[in-house]
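Enquirer: here is a sequence with its predicted model. Questions after.
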Amino acid sequence: MTSQSVNECVAVRKDSRRNGKRRGRAKSGAGERSAAAQIGSGRPRRTAPEARRQAILDAALTVFAERGFEAARLDDIAARAGIAKGTLYLYFTDKQALFEALIHSAVDPILAQLSAVAAAPELPLNKVLTSLFTAFQREVLGTKRKFLLRLMIAEGPRFPALAEFHYRNVVSRMMAVIAEAAHRAHERGELATNGPARFPQLVVAPLLVAVIWDALFARLAPLDVAAMLEAHQRLLTGKAPRRRS
């Protein structure tokens, strides 16, 4: 083989290696762009079981709101969700389990946000209350989930197991967080009295008033819930909540 042939072979090999590197970088770049596109597409898509479970919860909320807990039937919920009754049992053992799942879906976001805010011991009570009232209006009062509270008030006495579940998983947890935040606020001099720490029910009372008023009297005298909660917050802390810009 001549020296010229050797040089040509070497050149071909170098070109091949360079082309291979380019192809590798191109594949890598395409993969990165694909991953970036997936990340930028927003929330991950629900899997089929997750979507079906949510469809059951949505249907249950509608049926419970229309008929109440006692009169609601799993057959009606399954039909509203567009599934067989047997499929519903793959996700929920009975009507009570379904109702409890609805309670969790309604209040867990509120409790998570409230707990996260209240976990900062130096945070003023005013900000804790703003977080609580804003989350409650967004997650409950502004949605069909308000019917769940109406049902608890109306049917809780007839179904003590439901009332106990609601107390242990919602009420007691919320009261504990509020009481601790109010106690710290009193020690810092933000509250003139330790009453809200001893009786955190005072803090959340307007939320129940809003739910009951909406059910009974809204058509006669609509209630400005946001303004009422702002007045209540000023009454407790002496300060108006900061308005978001």
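Expert: Received it, and whenever you're ready, just let me know what you need.
Enquirer: contacts, neighbours, all on C-alpha from now
Expert: OK.
Enquirer: tally of neighbours for A163?
Expert: Residues within reach of A163, counting by other Cα atoms under 10 Å, total 16.
Enquirer: for comparison:
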Amino acid sequence: MNVSVSFVFLVEKLRADGNKSGEVLMLHKLATMSPFPDYALNTAQAALELARKEGFALEEKALKRTLTQLYGAKGKIDKAPNRREALLLLQDLARELERKDGEKFDDANKNLEDFWMALKQSDVDAAMQKVISRDPATYLQFLKEHGANVAVPGEKAKPPPGADVQGLGLKNKLLTGPKPYLYLSFRVGGISYGPRYRCCDLPMGVGGEPGSAIGVLELQDVSDDWERELQYNPSILDCALQNGAAGIFVENRP
């Protein structure tokens, strides 16, 4: 029997038994497993309505995230349930960029981790460029210091990756940096990865070996049990490629 069909029968059984929590959970799983976008969207919507009605706050939050990903995949970001909150968080990020408050900027970026999928590239460009245009050199330097892979006007070329900078013995060392900076760099470059596709937990560039990187990849908490049983998990395969960007930690090392 098809797995999706089995889940449908299970949903009906839970509904008949009055198990609302189980029904919401199974509807959510059914939505994430369906190969049909419209069916997945309708199922997730039904689950969200039931979760709201029954007061299941945690599942409501998870369903909003799933629906945001589904709407994003259909190119209908404006309908994403997390969009309004995402736009407000983006404003916070731009505000802290304008203030050049490093600690609060990092916090604002972390708060956005689960909301990038609810934003369009034009949203990010408009918010960030409004600030950057006032003083490109200063703000781009600030972004670079906080992990973004951006070019700073007038900046001299860095020594080649792996060079023994100022005799500090950095050659042939593994150079790492905070995970959020890696994904901020992707986002500034126009690529938005959702929670399931942020598996690079310890990205490292290899000093002395241009273009080389190693890292630790791990499925995130949002991944379902069935995803962990896959021999070739799409998230892990994609993140194996993502990890190649860890070279920025070599290039940006002072």
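Expert: Yep, it's here. Small disclaimer: the values here were computed from a predicted structure and weren't measured.
Enquirer: just the TM-score for the two chains, thanks.
Expert: With the length set by TM-score structural alignment, normalised by the length of the first structure, the two chains reach a TM-score of 0.26; 108 aligned residues with a Cα RMSD of 6.1 Å.
Enquirer: helices of the stretch 51-200 of the second structure, residue ranges please.
Expert: Using DSSP state H, counting those that start in this stretch, the helices found in the stretch 51-200 of the second structure span residues 57-73, 83-99, 102-111, 121-132, 136-145, 179-188.
Enquirer: would CSV of the ones you listed with distance to L41 of the second structure be doable?
Expert: Listed next are those as CSV, based on distance: least, Cα to Cα, whole Å:
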stretch, distance to L41 of the second structure
helix 57-73, 6
helix 83-99, 16
helix 102-111, 26
helix 121-132, 23
helix 136-145, 36
helix 179-188, 25
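Enquirer: elements contacting the longest helix seen in the first structure?
Expert: Assignment by DSSP state H gives helix 3-40 as the longest helix of the first structure. Judged by 3 or more Cα pairs under 8 Å, 6 or more residues apart in numbering; DSSP states H and E, helix 3-40 of the first structure has no packing partners among the helices and strands.
Enquirer: chain center to that helix: distance?
Expert: 48 Å (Cα atoms, centre = their mean, to the nearest Å).
Enquirer: give the next helix or strand downstream of that helix.
Expert: Sequence order places helix 48-71 as the next helix or strand after helix 3-40 of the first structure, per DSSP states H and E.
Enquirer: name the residues of whichever helix or strand comes after that next one that come out as buried.
Expert: Next along the chain after helix 48-71 of the first structure, taking DSSP H and E as the criterion, comes helix 74-81. Residues of helix 74-81 of the first structure classed as buried by neighbour count (16 or more other Cα atoms under 10 Å): L74, I77, A78, R80, A81.
Enquirer: returning to that earlier point: can I get the helices of the stretch 51-200 of the second structure in CSV with mean neighbour count and distance to K13 of the second structure?
Expert: Shown next, in CSV, are the helices of the stretch 51-200 of the second structure (neighbours: other Cα atoms under 10 Å; distance: least, Cα to Cα, whole Å):
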stretch, mean neighbour count, distance to K13 of the second structure
helix 57-73, 20, 20
helix 83-99, 19, 34
helix 102-111, 17, 38
helix 121-132, 15, 43
helix 136-145, 18, 53
helix 179-188, 20, 42
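Enquirer: S5 of the first structure: neighbouring residues, count only.
Expert: 10.
Enquirer: what do you get for Y89 of the first structure?
Expert: Neighbours around Y89 of the first structure, by other Cα under 10 Å: 14.
Enquirer: same question for stretch 33-42 of the second structure: list its buried residues.
Expert: Result for stretch 33-42 of the second structure [16+ other Cα under 10 Å]: buried residues A40, L41.
Enquirer: what's in contact with it?
Expert: S4, L30, A31, T32, L67, L70, Y71, K74 (Cα atoms under 8 Å, 6 or more residues apart in numbering).
Enquirer: please report how far E32 of the first structure lies from I39 of the first structure.
Expert: Going from E32 of the first structure to I39 of the first structure by Cα to Cα, to the nearest Å gives 10 Å.
Enquirer: quick check, central residue of the first structure?
Expert: Residue closest to the average C-alpha location in the first structure (Cα atoms, centre = their mean): P109, at 3.0 Å.
Enquirer: is that one in a helix, a strand, or coil?
Expert: helix (DSSP: H, G, I helix; E, B strand; the rest coil).
Enquirer: if I look at V188 of the second structure, how far off is L217 of the second structure?
Expert: From V188 of the second structure to L217 of the second structure the distance is 22 Å (Cα to Cα).
Enquirer: for Q96 of the first structure, which non-adjacent residue is spatially closest?
Expert: L162 (7.4 Å; Cα to Cα, 6 or more residues apart in numbering).
Enquirer: element containing that neighbour, please.
Expert: Using DSSP H and E, L162 of the first structure falls in helix 160-166.
Enquirer: longest strand anywhere in the second structure?
Expert: strand 200-206 (DSSP state E).
Enquirer: quick check: angle from that one to helix 179-188?
Expert: Calculated by axes from the mean of the first three to the mean of the last three Cα atoms, to 10 degrees, strand 200-206 of the second structure forms an angle of 80 degrees with helix 179-188.
Enquirer: coming back round to it: mind checking the helices of the stretch 51-200 of the second structure for the one nearest to L10 of the second structure?
Expert: helix 57-73 (18.2 Å; Cα to Cα).
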